[in-house]
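Novice: Generate coordinates for the sequence data below:
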Amino acid sequence: MNDRAALFRDLHRPGSPLLLPNAWDHASAAALAARGHPALGTTSLGVAAAAGKPDGAGATRADNLDLAHRLRDLPVLLTVDVEGGFSDDPAAVAGYVAELAALGVVGVNLEDGRPDGSLAPVELAAAKIAAVKAAVPGLFVNARTDAWWLGVPEPLGEALPRARAWRAAGADGLFVPGAPDDLVGRLAAEVGLPLNVLYRPGGPDLAELGGLGVARVSTGSLLFRAALGTALHLADAVRGRLDADLPAPPTYGWVQELSVPKKAP
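Specialist: As a prediction, the model looks like this:
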């Protein structure tokens, strides 16, 4: 665990950000690993939707454990989106994350957004981070604030104190999905943690985000939603006898090969 966790930590280089694609099942993770990505995250929306469950509602505790078990032998470093930890008891959150770590997971995203659209108290979020770090010291805790994602008033005024509290609690990174482009550089300079942002089509590319000091760029649910969109487009094209005008899909044999066990790093 320590060597793998150190490898993952070393991939977070401000100025030369890690592109972290987010998978939702074995096939998507194996395909991304086969493309040479050294590390992957999971997408909570993709995992939840694939299981027929709502995202952000604490419904996928078992699904994440099952997915981590199925991905453990892939040659890739894995970090898991655990929403708010599936409990408001810091000890229970730490116990759950320790189960993931025992399956080879090297990091987690732990968020402060709640299903009712509010933010968890900063003290509670910090207590969860501290409990996880005490239970699994080497694991990379990416502390996520939904201050922008949920549209709370004065999000910067919410995010900066949270970042300071979470850094003091032992967080290893800060994730700020939805933060506006013109604040990314300030956040990277002020929070004192490797900064993770969500890739936005049409927004800054990896090089531009690196120039702002970003250390990690996640795709979030984008790949999952794109896969659904492509499936719908092709189905509509077949039904309407239209040219699909899309790249050729992976071959049957290539997809079959994804299920052949490979040694993880």
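
Novice: drop to CA atoms for contacts and neighbour counts, all remaining ones
Specialist: Fine.

Novice: so what does the one helix or strand residue 131 maps to touch, helix or strand wise?
Specialist: Taking DSSP states H and E as the definition, residue 131 sits inside helix 122-135. Judged by 3 or more CA pairs under 8 Å, 6 or more residues apart in numbering; DSSP states H and E, helix 122-135 is in contact with helix 90-102, strand 140-144, helix 155-169.

Novice: try it again with 10 Å
Specialist: helix 90-102, strand 107-111, strand 140-144, helix 155-169 (3 or more CA pairs under 10 Å, 6 or more residues apart in numbering; DSSP states H and E).

Novice: from the ones you listed, which stretch is densest packed?
Specialist: strand 140-144 (a mean of 26; mean count of other CA atoms under 10 Å).

Novice: Now do that one and helix 155-169, the angle between them.
Specialist: 160 degrees (axes from the mean of the first three to the mean of the last three CA atoms, to 10 degrees).

Novice: Which positions in the helix holding residue 131 come out as buried?
Specialist: Neighbour-count burial for helix 122-135 flags 122, 125-133, 135 (criterion: 16 or more other CA atoms under 10 Å).

Novice: here's the other one to compare against:
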Amino acid sequence: MNDFRSLHRAGDPLILPNAWDVASARLLAGAGFPAIGTTSLGVAAVNGLPDGEGATDADTLRLVRRIAGLPCHVTVDIERGSVAAAVAVAAAGAAGINVEDAMGPVEPQVRLIRAVKRELPGLFVNARTDTHWQRVGDLAETLRRVRAYADAGADGIFVPGLREPGDIAAVVRAVDLPVNVLHDPCGPTLGELTGLGVRRVSTGSLLFRVALAATVEAARAVRDGTPVRTTGLPGYAEIAAAP
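Specialist: Below is the predicted model:
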């Protein structure tokens, strides 16, 4: 496999699908993606736990241990994170982590990034700021935070919810690091993001939510006597095969 860091290329961004369990990870790896991420919402939901509150550390680590042997790199969403969580997933085989600031103070996040990089210099730390996540975006605050995280030693910058081309371009110019944006079906196209200099596009919880919607749609079709879409479905043997 190519080095995980080298997959973040200008002009050819890393498309990072996010898995929520072993089956989704195996199918995505089998589809040829060179790297997959985990989705904290998906992992939390399938385990009946809240997202973003550090409740899924054990479940996330268990998942990483089971998928780290797949023929792709694995990067892990450890939510707000800790050095201990980073060390654990790295020992389990993760090539990278996402660590989010949840719009808390900048300095504790800077200290965390520095501490993780001291302990694990080879781990790809994708520093996420939530300035645009489920809130009105603040570009000035975004730039302040991404510069601070870059100076602390982060390997990549992630701004979920960032969708305005001018704002994306400003973040790309602000740091000499790969910038990651979340795919938005109503936002810029992949070609447009590539032209703006984005080097990583992840799907977050999108695939998980699409799968849930398809599940409910199929169940309603069975109930209502309408056709169930079956083209392209993975077969029983493919899913049941040992990892």
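
Novice: What TM-score do the two superposed chains give?
Specialist: The TM-score (TM-score structural alignment, normalised by the length of structure 2) is 0.95; 242 aligned residues with a CA RMSD of 1.4 Å.

Novice: picking up where we left off before, nearest to residue 17 of structure 1, out of the helices and strands packed on helix 122-135 of structure 1?
Specialist: Within those, the stretch nearest residue 17 of structure 1 is strand 140-144; the backing value is 14.6 Å (CA to CA).

Novice: Residue range in structure 2 corresponding to that closest one, please.
Specialist: Aligned by TM-score structural alignment, strand 140-144 of structure 1 corresponds to residues 124-128 of structure 2.

Novice: Tell me roughly how far the matching stretch lies from structure 1 on average.
Specialist: Here the mean offset of stretch 124-128 of structure 2 against structure 1 after fitting is 0.3 Å, by mean CA distance after the TM-score superposition for structure 1.

Novice: Centre of the chain to that stretch, how far?
Specialist: 10 Å (CA atoms, centre = their mean, to the nearest Å).

Novice: Residue 44 of structure 1: which of the helices and strands packed on helix 122-135 of structure 1 is closest?
Specialist: strand 107-111 (9.9 Å).

Novice: What segments of structure 1 are helices?
Specialist: Counting by DSSP state H, structure 1 has helices at residues 2-10, 26-34, 44-50, 61-71, 90-102, 122-135, 155-169, 181-190, 206-211, 222-240, 252-257.

Novice: Report the contact partners of the residue mapped onto residue 164 of structure 2 from structure 1.
Specialist: Alignment note (TM-score structural alignment): residue 164 of structure 2 maps to residue 181 of structure 1. Residue 181 of structure 1 sits next to 197, 203-204, 209, 212 when contact means CA atoms under 10 Å, 6 or more residues apart in numbering.

Novice: Equivalent analysis for residue 6 of structure 2, please.
Specialist: Taking CA under 10 Å, 6+ apart as the test, what residue 6 of structure 2 contacts is residue 14.

Novice: before we move on, what about residue 229 of structure 2?
Specialist: 214, 217-218, 221 are the contacts of residue 229 of structure 2 under CA under 10 Å, 6+ apart.

Novice: 8 Å - rerun?
Specialist: Taking CA atoms under 8 Å, 6 or more residues apart in numbering, we find residue 229 of structure 2 in contact with residue 218.

Novice: same question, the one 10 residues further on
Specialist: When the contact criterion is CA under 8 Å, 6+ apart, the partners of residue 239 of structure 2 are residue 23.

Novice: Could you tell me how far the counterpart of it in structure 1 is located from residue 141 of structure 1?
Specialist: Taking TM-score structural alignment, residue 239 of structure 2 has residue 255 as its aligned residue in structure 1. Counting by CA to CA, to the nearest Å, the separation of residue 255 of structure 1 from residue 141 of structure 1 is 32 Å.

Novice: And for residue 135 of structure 1?
Specialist: Distance from residue 135 of structure 1 to residue 141 of structure 1, by CA to CA: 12 Å.

Novice: What sits closest to residue 166 of structure 1 if chain neighbours are left out?
Specialist: Nearest non-adjacent residue to residue 166 of structure 1, counting by CA to CA, 6 or more residues apart in numbering: residue 126, 5.2 Å away.

Novice: What of residue 205 of structure 2?
Specialist: residue 39 (5.7 Å).

Novice: One more: residue 197 of structure 1?
Specialist: residue 217 (5.2 Å).

Novice: Distance check, the aligned partner of the one you found in structure 2 against residue 159 of structure 2.
Specialist: Counting by TM-score structural alignment, residue 217 of structure 1 corresponds to residue 201 in structure 2. Note on residue 201 of structure 2: its distance to residue 159 of structure 2, by CA to CA, is 11 Å.

Novice: Tell me the residues that contact both of these two, please.
Specialist: 180-182.

Novice: Need the counterpart of residue 102 of structure 1 in structure 2.
Specialist: Using TM-score structural alignment, residue 102 of structure 1 pairs with residue 91 in structure 2.

Novice: any idea how far residue 220 of structure 2 is from its match?
Specialist: Distance from residue 91 of structure 2 to residue 220 of structure 2, by CA to CA: 43 Å.
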